[in-house]
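**Student:** Provide a 3D model corresponding to the input given below.
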Amino acid sequence: MELFSVAESEELLRSFEVRPLGGLIEDAAKLCRAGFGGSITYSRKVFIPLTHLCRDTCAYCTFTKIPKQVSSPYLLPEDVLAIARAGEKAGCREALFTLGDKPELRYEAARKFLDEHGFATTVDYLEHVCALVLRETSLLPHVNAGIMTESEIARLRKVSVSQGIMLETVSERLCARGGAHFGSPDKDPRVRIEMIEAAGRQRVPFTSGILIGIGETRLERIQSLLALKTIHQRHGHIQEIIVQNFRAKSDTRFATHREPNLDDLLWTASAARLIFGSEMNIQVPPNLSYGDFPRLLEAGINDWGGISPVTADHVNPEAPWPDLAKLETATAAAGLSLEQRLAVYPNYVRNASDWIDSVLVPSVLRTVDSEGFARDDNWSPGSLSSIPSDLRSIRSDRRIDLILARAKTGTRLSENEIRVLFAARAGDVDAICIAADEVRAGTSGDTVRYVVNRNINYTNVCTYQCRFCAFAKGKTHDELRGKPYDLSLEEVARRAREAWERGATEVCMQGGINPYYTGQTYLDLLRAVKEQVPEIHVHAFSPLEIAQGASTLEISVRHFLGMLRDAGLGSLPGTAAEILDDRVREVICPDKLSTDEWLDVIAAAHETGLPTTSTIMFGHVEGSASWARHLLHLRDLQERTGGFTEFVPLPFVHMEAPMSLRGQARMGPTWREVRLMHAVARLVLHPLIANIQASWVKLGEDGVSELLHGGVNDLGGTLMNESISRAAGTLHGQELAPQQMENLIERARRQPQQRTTLYQPASTERRAVSFDAPILSELVLTPFNGKRKMKEDIQLQH
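**Tutor:** This next block holds a predicted model:
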């Protein structure tokens, strides 16, 4: 298969050249914005020049040196680590290894160094230092190692998240005497093309591009871009196309060679965007355009490349990178938002199992958000870290205002529109939160409600294999999860009575899927509470427990729900939803209810007269597409049944979650994502679900206080005995007393109201008791004993 058609390339060139440059640029910019919205990305990196020795003699290169010009043929491991650690301290995420091509084939000094250090080739040594950086720092290596064999590419894939080599040009003319690549066997286009193909076969996220102004024609530029496009269509691995402009350097054969001017660079960048379409990342290095670099944003680029606050551009040392503040200012002045990425681009992060070696995936997941960008804060749900603030006010996505206008009218948004909202950054996030708060004000005014309740988790024994759950699975800490237990009915009843005596109007009861439980067990738990405290509202049993209970009694879910309702059940928690996207559920809870099964149980509850809450657990392995589908499932069901009382976003607490301990999940959502989840939910579910709740257990008092200005009108329950989030590692306590609740709400300039489960005002008597509650008694955790449980069940049946 040919990599490009001469006729096609000639036709493309004619179509580009007959058009005014301004029109070409405008079309490229529109295409870019369609694909990337208002974001311009960059990678904060350190540049590690492992060796300046090279067997090639390119006419324009000042990176390569000869042995007598360097103190050591290669950087020593301690030198590599010193650079990496300096970068880590400065907030870098990427270690860019750049080196000359196969110096051991030309220089005795290189061969001697490698032999003394126990390596056969430069690639062997590179593999070693990449592994060292991975082991000793948080940086992720990207390697530009010159021409490699496919087996070498495969080896480096295990110690680097991405690799690259510039095609530069398909012109073989430039390898002839007098050409830019004369005397450089590794610049043969056929050799470079074969390596790029090999990287595709090895599923390596790969960087390539063209170098303009070295003697090639515009037609050859088009042909080079078409060749890269063809390779990418075969393998899907080229993550970015760099359009790099030649700059003349003294002490080179091309010292007096004419440089391409800015218009030529803008023309080529625009041509690259038009050839590759809206989805390819197109980069032009800003430092090679000096003070004119902001104009590059006009030409359809969406990436500035690697920028280092620590090291120079060793390939172009005469052209320093713009500092990050200047880069951000220039990007903002163009109405765009600067976002940090990793060495591997977001699309490849989102599909990490396909593109990144399994050993490296945990390191990647620790540093990214749901979109695959670098996390923009170090905050995590459940931690005591301060709530981050984003001082950037730039609005960059023009689509958002139209979507917000539709949402305010209660119109059902599309999945794609919701994803646009979730992708918001900087000032666009503020705009979404303001819109959500306007809807909140129109729906529930300034009243913020909460319920005085007690959690009763009657067993932490569970047969399911949920990979996020630290309550019943995973690493055991006595102060968190504790030992397996199964509460006696007497202890359940005692806790319910104590809750009532402390002002509660509700007990919330859920537990693990205990193999000894049957539908009768749930009825017994319910009756134990109602016989002890007839007045209290029992909010109990997840949809998974309902399904299990019905199955053990060999009756329908609807029949079982009717039995529970008649026995005094007041409502169901809409938990066990996690993410209503079966592709995600297969990863995090493969043996749990499917999306349709969960929705069916909830619908049956509503139709049986049992209202439910609704929830989402976000910030682990899923992304915005799953969030959008989840919200639309809830909206559509609510439109049919009207049975949801509220929506409760539950940020994933990662600290003790099994899949986090195994490096299989992110560190929970970022604060930006938490803000967006609550605000976007308010807009998407409007006007069908009126109450949006924030979880103080996951977010702390400062967190939920901030969210009261972003669409939230409810703070949930005081809880008394929260244990599930504490098992996952949250440090925000197990009870938030009524006085604390009301102080928090008033500090946020809202009006507190104590409510019941079903959003009626709590009675004066209940409110008075809750403000004068005695200290909780010590809990009795009945040790799990299957034989005892079986004996109790037999006695109850008789």
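
**Student:** from here on, contacts and neighbour counts on C-alpha atoms
**Tutor:** OK.

**Student:** end to end, how far does stretch 525-544 reach?
**Tutor:** Using Cα to Cα, to the nearest Å, one end of stretch 525-544 lies 16 Å from the other.

**Student:** Report the buried residues of it.
**Tutor:** Judged by neighbour count (16 or more other Cα atoms under 10 Å), stretch 525-544 contains these buried residues: 525-530, 532-533, 536-544.

**Student:** run this one through as well so I can compare:
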Amino acid sequence: MTAGRQTRRRFDAPLAELTAEAAALRDSAHGRLLSYSRKVFIPLTKLCRDVCHYCTFAQVPRKGRPIYLSPGEVLAIARAGAAAGCTEALFTLGDKPELRYQAARDALKALGHETTISYLTAMCALVLRETGLLPHANPGVMTREEVASLRKVTASQGIMLESTSERLCDRGGVHYGSPDKHPAVRLETLRLAGELKVPFTTGILIGIGETRDERIDALEAIADLHAAHGHVQEVIVQNFRAKPDTRLADSEEPDLEDLLWTIATARLILGPGMNIQAPPNLSPGVYQKLIDAGLNDWGGLSPVTPDHVNPEAPWPAIAELARKSADTGKLLVNRLPVYPAYARAADIWLAPDIAARVRSMSDTEGFARDDDWAPGNTKPPPAPLVLASSVDAGIAGIIERATSGERLALNDIVRLFAARDADYRHITQAADALRRAVSGAVVRYVVNRNINYTNICYFRCKFCAFSKGRTHEGLRGSPYDLAIEEITRRAIEAWDRGATEVCLQGGIHPDYTGATYEAICRAIKAVVPAMHIHAFSALEVTQGAATVGLPIEAFLAKLMAAGLGTLPGTAAEILDDEIRAIICPDKINTRQWLDVQRAAHRVGLRTTSTIMYGHVETSRSWAKHLLALRDLQAETGGFTEFVPLPFVHMEAPMYRLGMARPGPTLREAVLMHSIGRLALHPLISNIQTSWVKMGLAGAAVCLKSGANDLGGTLMNESISRAAGTQHGQEFPPHEMEALIRSIGREPMQRDTLYRPAPEERRAASMTPADLEPVVLTPPRRKAAVG
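**Tutor:** This is a model prediction of the structure:
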């Protein structure tokens, strides 16, 4: 007996053993998730030069019947799909009909093309441009040039291997007379796709005369190609269905046990991470058994068009499939035609225009975004869908450790961020219960004023729409550099309106020195001695110290003497240097940011902590960030609060260049507040939500999911407004308190250090005068103020 045959003996095990092993292997990589793609099916042509004996899709030319869908017909189908929330345009068609039919050649000529694949490429580009749907193309056997051409306008491509059995191509076999079904020809297309870095779909068709050993041969051939190139994103196990008016109309179909054996075998051969799919419409009523056999994907489902290859088998309703999946303990999640691993590495696997579109449609894990909410827009936050009746035991255990104060492992935090459905609800409820235990029913806020003294900056952070060059008028707003008189005027006005704090930050102006920052503090204290100055990011501190030749600690002590009270924890962005190298390569790194906070805490300055998330980073970066904050807080105790700042994408340069996602999804944004509460417990007790970025309704959701602080009233908000947020520049105290009471909580006005605000301040804040118009001093050459 050969070694290969000895290895195959494992597949002779009882079916129950095989499926149990396959399901466990699947769960180790995919957890509770079952994916599907919400698609629209576009049958570009039903002509084919092959004559497979089981197929009803392929037709022959008939007078009066169009050979190809017209561009208008293609767009009409695609637009209907887009309106129904689809993300994928699946183009299906026969293999190169022009090589067999004159009618196909004539029709192509009338359309301005020589080949079917040339016309397909043009239609993919049209759909992408006009509807935003991501094309997936199944045109059959292709040359290197054809695969490369389609790669520019598709998110993924595919060809069903079907079988590696040469016997099936002999006389009497189902592939006799079908030159494109020779295994070597199809395997070559698969190989070319791997060399060209195309996310690729393939699979096998069972029950067409092949043996089980031949199925294993086909699966091993796919595994070998994937091992060489890493490009096989999914493998479909499709069961033959006998169709009328075909040569196999009376043939026996594979039974359920045979299908389950093949799914389990595919999982065992292809490994835990492979996406293995079995079409649900071909096996209605046995979803539980298919899941138990080891699949993790239901394939493309359409709310608009039928399965043109199996028109007799209607798609299950997506809502029904979600409920059926939940009944098995699994969670249905919508994916794009390109799977998450490839979406997260879009620059490697996708053409630039496709990569930008995929990023705009993706969540942090690489799945399709589950709503059209984004930070800064005014869409109401959607209610979470909860179908599962149970909570993942692993997640429950992580939460139990977090609420006991244990430092979580990085992978534990990553797992929490992936939570959906009942697991998501469990996390948010646990965080809210912990919030209640730590801070009671009180929601705090501070009456403050933002003063952004200049938007001129010589750094080039790719996320920032606020900063300008001296004469850069092209972006939102004009460059300015506030006169000291305008800064003090605003501080006085803020005090008169009940503020206890001014928050000062700006761009890194090339003419500013440490003396400039010191002079600003002294000027404010001279006119409003009791005002708390919350000012200067870690970048401003680093730059200021360098310009006056002082160590950071000594410079901070100098600022304290001038009146500085606390530091904002901004310029943190993401405390992961791989991400910082992309979004702010010339900015301070993770160690330098932490060192500024450590130095501030040593000299007696408290600081806030922030995270700016939802752009190019992953949840692993979020976990690194939270653990860095927790570890520094364990060392110094100097952080007053944690403030999640979701990325506002609208005007951000890196989004406009196609480099970034459009901020976190609502699920991710809420989880950041909840997991922040859990992962930082008990070291950081205040979790603040940003009403400017989350919106009032979104902030309310966060306050019910672990947050206990609503931040500041602001009076003037410039940075998020420059990025495109549609929320207001001021949230007056009486409106803040109305929001807080609307969720059954008690408002409390505080100062920057979380002490109750004096009653005199609170009274002044409740009857404020209207703000005077701000004066934005134009750029000017400015010597350091000393």
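
**Student:** just to revisit the earlier point, return the subset of the buried residues of stretch 525-544 of the first structure lying in helices.
**Tutor:** Assigned to helices by DSSP state H, the following of these qualify: 525-530, 532, 543-544.

**Student:** any idea which of these is closest to residue 70 of the first structure?
**Tutor:** Lowest distance from residue 70 of the first structure to those (Cα to Cα) belongs to residue 544, with 67.1 Å.

**Student:** corresponding residues in the second structure for the longest strand seen in the first structure?
**Tutor:** If you go by DSSP state E, the first structure has its longest strand at strand 39-51. Per TM-score structural alignment, the counterpart of strand 39-51 of the first structure in the second structure is residues 33-45.

**Student:** cool, stretch 152-169 of the first structure as well?
**Tutor:** Matched against the second structure by TM-score structural alignment, stretch 152-169 of the first structure falls on residues 146-163.

**Student:** Tell me the residues of the first structure aligned with stretch 502-513 of the second structure.
**Tutor:** Going by TM-score structural alignment, stretch 502-513 of the second structure sits over residues 507-518 in the first structure.

**Student:** Between the two ends of that stretch, how far is it?
**Tutor:** Stretch 507-518 of the first structure has its terminal residues 21 Å apart, counting by Cα to Cα.

**Student:** And stretch 705-721 of the second structure, by the same measure?
**Tutor:** 26 Å.

**Student:** Same question for stretch 339-355 of the second structure.
**Tutor:** Terminal residues of stretch 339-355 of the second structure are spaced 13 Å apart (Cα to Cα).

**Student:** again, but for stretch 752-772 of the first structure
**Tutor:** The first residue of stretch 752-772 of the first structure is 17 Å away from its last residue (Cα to Cα).

**Student:** same deal with stretch 194-214 of the second structure?
**Tutor:** 23 Å.

**Student:** What range does that stretch cover in the first structure?
**Tutor:** Stretch 194-214 of the second structure maps onto residues 200-220 of the first structure, going by TM-score structural alignment.

**Student:** re earlier: list just the nearest of the ones in helices among the buried residues of stretch 525-544 of the first structure to residue 514 of the first structure.
**Tutor:** Lowest distance from residue 514 of the first structure to these (Cα to Cα) belongs to residue 544, with 11.5 Å.

**Student:** what residues are up against the aligned residue in the second structure for that closest one?
**Tutor:** Here residue 544 of the first structure is matched to residue 539 in the second structure, going by TM-score structural alignment. Residues in contact with residue 539 of the second structure (Cα atoms under 8 Å, 6 or more residues apart in numbering) are 571, 587-588, 593.

**Student:** what's the most centrally placed residue in the first structure in contact with, if anything?
**Tutor:** Nearest to the geometric centre of the first structure sits residue 370, at 1.8 Å (Cα atoms, centre = their mean). Counting by Cα under 8 Å, 6+ apart, residue 370 of the first structure touches 350, 619, 621-624, 669.

**Student:** helix or strand for residue 461 of the second structure, which one?
**Tutor:** Element membership for residue 461 of the second structure (DSSP states H and E) is empty, with no helix or strand holding it.

**Student:** Could you tell me how many residues sit around the counterpart of residue 347 of the first structure in the second structure?
**Tutor:** In the second structure, residue 347 of the first structure lines up with residue 341, judged by TM-score structural alignment. By other Cα atoms under 10 Å, 15 other residues sit near residue 341 of the second structure.

**Student:** Give the closest residue to residue 341 of the second structure in space, chain neighbours not counted.
**Tutor:** Leaving aside its chain neighbours, residue 341 of the second structure sits nearest to residue 366 (6.9 Å; criterion: Cα to Cα, 6 or more residues apart in numbering).

**Student:** Regarding that neighbour, what is its secondary structure?
**Tutor:** Of the three states, residue 366 of the second structure takes coil under DSSP: H, G, I helix; E, B strand; the rest coil.

**Student:** Please say which position in the first structure it maps to.
**Tutor:** Match for residue 366 of the second structure (TM-score structural alignment): residue 372.

**Student:** Show the contacting residues for that match.
**Tutor:** Applying Cα under 8 Å, 6+ apart, we find residue 372 of the first structure in contact with 341, 345-350.

**Student:** Please type out the ChimeraX selection for whichever of those turn out to be buried.
**Tutor:** A single ChimeraX command suffices to select whichever of these are buried according to 16+ other Cα under 10 Å:
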select :341,345,346,348,349,350
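
**Student:** Let me know whether residue 786 of the second structure touches residue 520 as I believe.
**Tutor:** No - counting by Cα atoms under 8 Å, residue 786 of the second structure does not reach residue 520; the two are 9.7 Å apart.

**Student:** I figured residue 15 of the second structure hits residue 261, correct?
**Tutor:** Yes - counting by Cα under 8 Å, residue 261 is a contact partner of residue 15 of the second structure at 6.4 Å.

**Student:** SS state for the residue with the largest distance to the centre of the second structure?
**Tutor:** Relative to the average C-alpha location in the second structure, and by Cα atoms, centre = their mean, no residue lies farther out than residue 171, which sits at 50.7 Å. Using three-state DSSP, the structure places residue 171 of the second structure in coil.
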